[in-house]
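> structure, please.
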Amino acid sequence: MNVNKDWYDNIAIENGILDIPYEQINKERTKIGFGKYGIVYKTTCSLIEGDVAIKEIYIRNQECIENFINEVRVHSLSRHRRIIQIYGISRNVKKNLYYIVMEYANNGTLRDFLSKNNPVDLKERIRLAIQISEGISYLHNKLYISHRDLHAKNILIKNGNIKISDFGNSKCFINDQKNFESHNVLDNSPFTFYKVSDIHSLGVILLELSNCRKTSHKELISKRCLKKDCLEIHEKSGMTSNLQLKPLEPVYLNTDKKSYIRAIQSPVF
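Below is the predicted model:
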């Protein structure tokens, strides 16, 4: 495989992604995040109005290529207001650097938002929680994709609204029961093979959202201890799939009962 051409051209053509000439991206950049595979910068692009975010990935092996391709494909499929949208891809062949050009979330990560605005009003926290659930529900029920790396730093906020990002580790779970059932929950690797792991991650995110602080190490350990229980629930899901849940009573936000949330009548996921 020609690492500088074949796979890059194919991913652009197959997914209808704009191949943005590297010269069109502004060289003045502000670092706003980083991860296992790349660094994220805020900058501008002459082809796109306003600020953009670019994820810079140094392609050093096949794993980096697969991560890049996976993330681009998920972004190209996503057409939802709770998912960060992609504008195109670019590359600096001389330096072996590849870029995903995306919309810029001006309020940063959920974790940064909670830190800067602590305490966050209860109604606002509930609104954000609902939006996070909307995004995950879309991934699971429309795209059949498990994110597999959900946490408060991969959930961004743009103009006060949630945007889920970072899909390099995501996976299509349709017809993927064998991978889930064979996963050893006692090993040291993250529990990431099925969408139920996203629900666990959502629980940790909601805990962080409700407390307006980063989840503690002790709380994360408690999450890992639930892995086996999660598998058992999945194995028994055939027995409970036809269970009809009754709607819950409204949950009031204050003592005078003027403000409340109506519980949904069916599960989100």
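> going forward, measure contacts between C-alpha atoms and count neighbours the same way
Noted.
> Pro247 against Arg262, yeah?
No: between Pro247 and Arg262 there is no contact under C-alpha atoms under 8 Å: 9.1 Å.
> now do the contacts for Asn92.
By C-alpha atoms under 8 Å, 6 or more residues apart in numbering, the residues touching Asn92 are Tyr22, Tyr98.
> near Ile264, how many other residues are there?
Using other C-alpha atoms under 10 Å, Ile264 has 12 neighbouring residues.
> which residues touch it?
When contacts are taken as C-alpha under 8 Å, 6+ apart, Ile264 is in contact with Pro247, Leu248.
> go with 10 Å
Going by C-alpha atoms under 10 Å, 6 or more residues apart in numbering, Ile264 touches Lys246, Pro247, Leu248, Glu249, Pro250.
> could you say which helix or strand contains it?
For Ile264, there is no host helix or strand (DSSP states H and E).
> and whichever strand in the chain runs longest, how far out from the chain's middle?
Criterion DSSP state E: the longest strand present in the chain is strand 48-58. Relative to its parent chain, strand 48-58 has a centroid offset of 17 Å by C-alpha atoms, centre = their mean, to the nearest Å.
> for comparison, sequence B:
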Amino acid sequence: MIGKILGNRYEIIEKIGGGGMALVYKAKCKLLNRYVAVKILRPEFTSDEEFIRSFKKESQAAASLSHPNIVNIYDVGNDDDIYYLVMEYVKGKTLKQIIKEKGPLQLEETINIGKQIALALQHAHNNHIVHRDIKPHNIMITDDGRVKVTDFGIAKAVTSSTVTNTGNVIGSVHYFSPEQARGGYIDEKSDLYSLGIVLYEMATGKVPFEGESPISIALKHIHEDIKLPSEINKNIPKALEDIILKATQKDQTKRYNSTKDICEDLEQALKQPSGSFVKIEDDDDSPTQVIPAIKDEDIKLKNSTYERKNSQKSNRTIMWSAIITAFILALIFTGGLFYLKKLFIVPEKEVPSLIGIELEEAKTNLENLGFGVEVAAEKNSDQYKKGYIIDQEPAAGKICKEGYTIKLTVSKGPKLVEVPTFINKNINEIEYLLENAGLKEGIVKYENHTLPIGVIISQSPQARKKVPKGSEVNFVVSQGPRIRFILMPSLVGQDINSAKRTIETSGLKLGNVEYRFDENVQKDIVISQSIKAGTEVEENKAINLVVSKGPEEVSQPSEEEELQMKSVSFPLFYDQAKQEEFVLKIVKIQNGISTDVYSAIHHKSKSGKEKITIKGRDKATIEIYFDNELITTKQIDFETGKIYD
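Predicted structure coming up:
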């Protein structure tokens, strides 16, 4: 599978994991030039058409989820009967690996991870998606401590199709809810049970139930109570233990109603680790008591005694009753009626709107109306500043008696997150870092710099600073070095040394220097330059020069050399001549030296062709000109007499 390209886009690089359903590979997306994780279904699942349809449907539904604590799904496809799911590549470890390495986690770490899992589930549940397979293996912890939950929607595809066909329960039985083990109705509370088991394992380092087979473990989930976490780890505080016990109730109705409720209790557990604020429903409202049987003799004896005592007291009772009645009537007629009315009839008032008001102002308003005040909770809020009211109970407009206590929820201000380091990273590759940190891209400015184009020079706020979640980070990005343009000087006519100095002092570079013979230009004088004088040119541009070697010294060959030369005849075709009369010139080029070996006036012959003979040694290039217009070029080997085009 390594090296295979799926969908003409995803190149498989290496295997990074696997489970009962699929194998997971790291891959490179050739279209977007980024790393992704590709989950490839095992062959036993791909033969079930109903499962494949459900798998596609549920994966596409899960792809609609967008949350910082959920692994994004990018694509679903198949290639040559290979069904695959393309997901966000998360660099980090699974929660299972971390528990194996560390053992029981600290309270703060357990609660922090638990809250992030719950927030991911809350987003999924709000979108009517139940995970069904929450376990540490499906929870990634990034290098910067962020939780990423994966495999949303896939467990449902398995449950609705493959389980029916095989009769087996597929998944992680150590984290199953009792209703999953029974094959009963599964809802959001089933995910909360699995979350409770994950919290149990983080707090103790162990799962609550072990067995020789998956069936035996499933039966324990149905029938047996979990062992108290504090019996395994004595350092577990009461609040966390109560949260775990409530989440793992066998009866779905006795668990948390929503992920929001468990999040609130987890937050409270950090403030009150030993608190008793978690409410777990008992099976009975009151304990059963043993009442002893009553005998007939006891009843008769008590009746006779009662009648005797009653007859002795009846006269006294009548007398005192009359006195008390007269006293009460006297009080009523002397003003007691108004006192009693004031004592027993409490005025009622309307509860004012307090949301968005500062706490001290809200207290003053309530106390002036005769209400009591209680700060019930403090929560982060992106909408309200620290110290302002974000919720109240009862709501504004309700009618309550004086003295009633109004419960207030006060803002702790926006949740603060740490700004990562973006300097020296490419501006096009920071989206992932921003999303993980809960931040947004702000103003991006570009400046000239020695760093490559696109690399971040500076950021604001600075790295490691705590800022409200959702804050913008502004960047200054390199657009490469500043380019300075220079007006090209004229170098033609200067000697080569002067030209070099002019090039250097102008901020340019000397390129190639070619030397040529020239009868009209003195030796070492610049004949031409690669860029025309007066043209704007970039700083440090290389300038090529052609420099004169002076007139070519052509010496007459000696008699001995003349004897050693050989003659070669080659045909000329006059149909290329434009005039009836024209100048025929032949130039021999040998060892880089050009020599005119023939020049004469010719007339077009009737046959249209003629042979010309020239002398020479070794190999040479022959150029033939009609009226100074190059007609053809030949390669001649004087030793063999052969002519080549």
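> ok, and for the longest strand of structure 1, which residues are buried?
Neighbour-count burial for strand 48-58 of structure 1 flags Val52, Ala53, Ile54, Lys55, Glu56, Ile57, Tyr58 (criterion: 16 or more other C-alpha atoms under 10 Å).
> just these now: which is nearest Gly33 of structure 1?
Distance to Gly33 of structure 1 across those (C-alpha to C-alpha) is lowest for Lys55, with 8.9 Å.
> thinking again about what came up before, can you add secondary structure and give the contacts of Ile264 of structure 1 back as TSV?
Below are these laid out as TSV (DSSP: H, G, I helix; E, B strand; the rest coil):
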residue	secondary structure
Lys246	coil
Pro247	coil
Leu248	coil
Glu249	coil
Pro250	coil
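> and the helix or strand hosting Glu504 of structure 2, which stretch of structure 1?
Glu504 of structure 2 is part of helix 496-505 when elements are defined by DSSP H and E. Under TM-score structural alignment, helix 496-505 of structure 2 corresponds to no residues of structure 1.
> also stretch 83-98 of structure 2?
With TM-score structural alignment applied, stretch 83-98 of structure 2 matches the range 98-113 in structure 1.
> work out the gap between the matching stretch and the centre of the chain.
The answer for stretch 98-113 of structure 1 is 11 Å, by C-alpha atoms, centre = their mean.
> burial of the residue mapped onto Pro68 of structure 2 from structure 1, as a residue count?
Using TM-score structural alignment as the criterion, Pro68 of structure 2 maps onto Arg81 of structure 1. For Arg81 of structure 1, the number of neighbouring residues by other C-alpha under 10 Å comes to 14.
> kindly report the same for the one 4 residues further on.
Burial of Gln85 of structure 1, expressed as a neighbour count using other C-alpha under 10 Å, amounts to 21.
> with the one 5 residues further on instead?
Other residues within reach of Ser90 of structure 1 by the criterion other C-alpha under 10 Å amount to 23.
> helix, strand, or coil at it?
Here Ser90 of structure 1 is strand, with the state taken from three-state DSSP.
> and if you look at the one 10 residues further on?
Secondary structure, three-state DSSP: Ile100 of structure 1 is strand.
> who's in contact with the closest residue in space to it that isn't next to it in sequence?
Nearest residue to Ile100 of structure 1, sequence neighbours excluded (C-alpha to C-alpha, 6 or more residues apart in numbering): Ile89, at 4.7 Å. By C-alpha under 10 Å, 6+ apart, the contact list for Ile89 of structure 1 reads 8, 11-12, 17-22, 54-55, 72, 98-102.
> leaving out chain neighbours, which residue sits closest to Leu36 of structure 2?
Quick fix: residue 36 of structure 2 is Val, not Leu. Tyr89 (4.4 Å).
> so that neighbour makes contact with Ile141?
No: using C-alpha atoms under 10 Å, Tyr89 of structure 2 is not in contact with Ile141; the gap is 12.0 Å.
> between the two, who's got more neighbours?
Ile141 (22 against 18).
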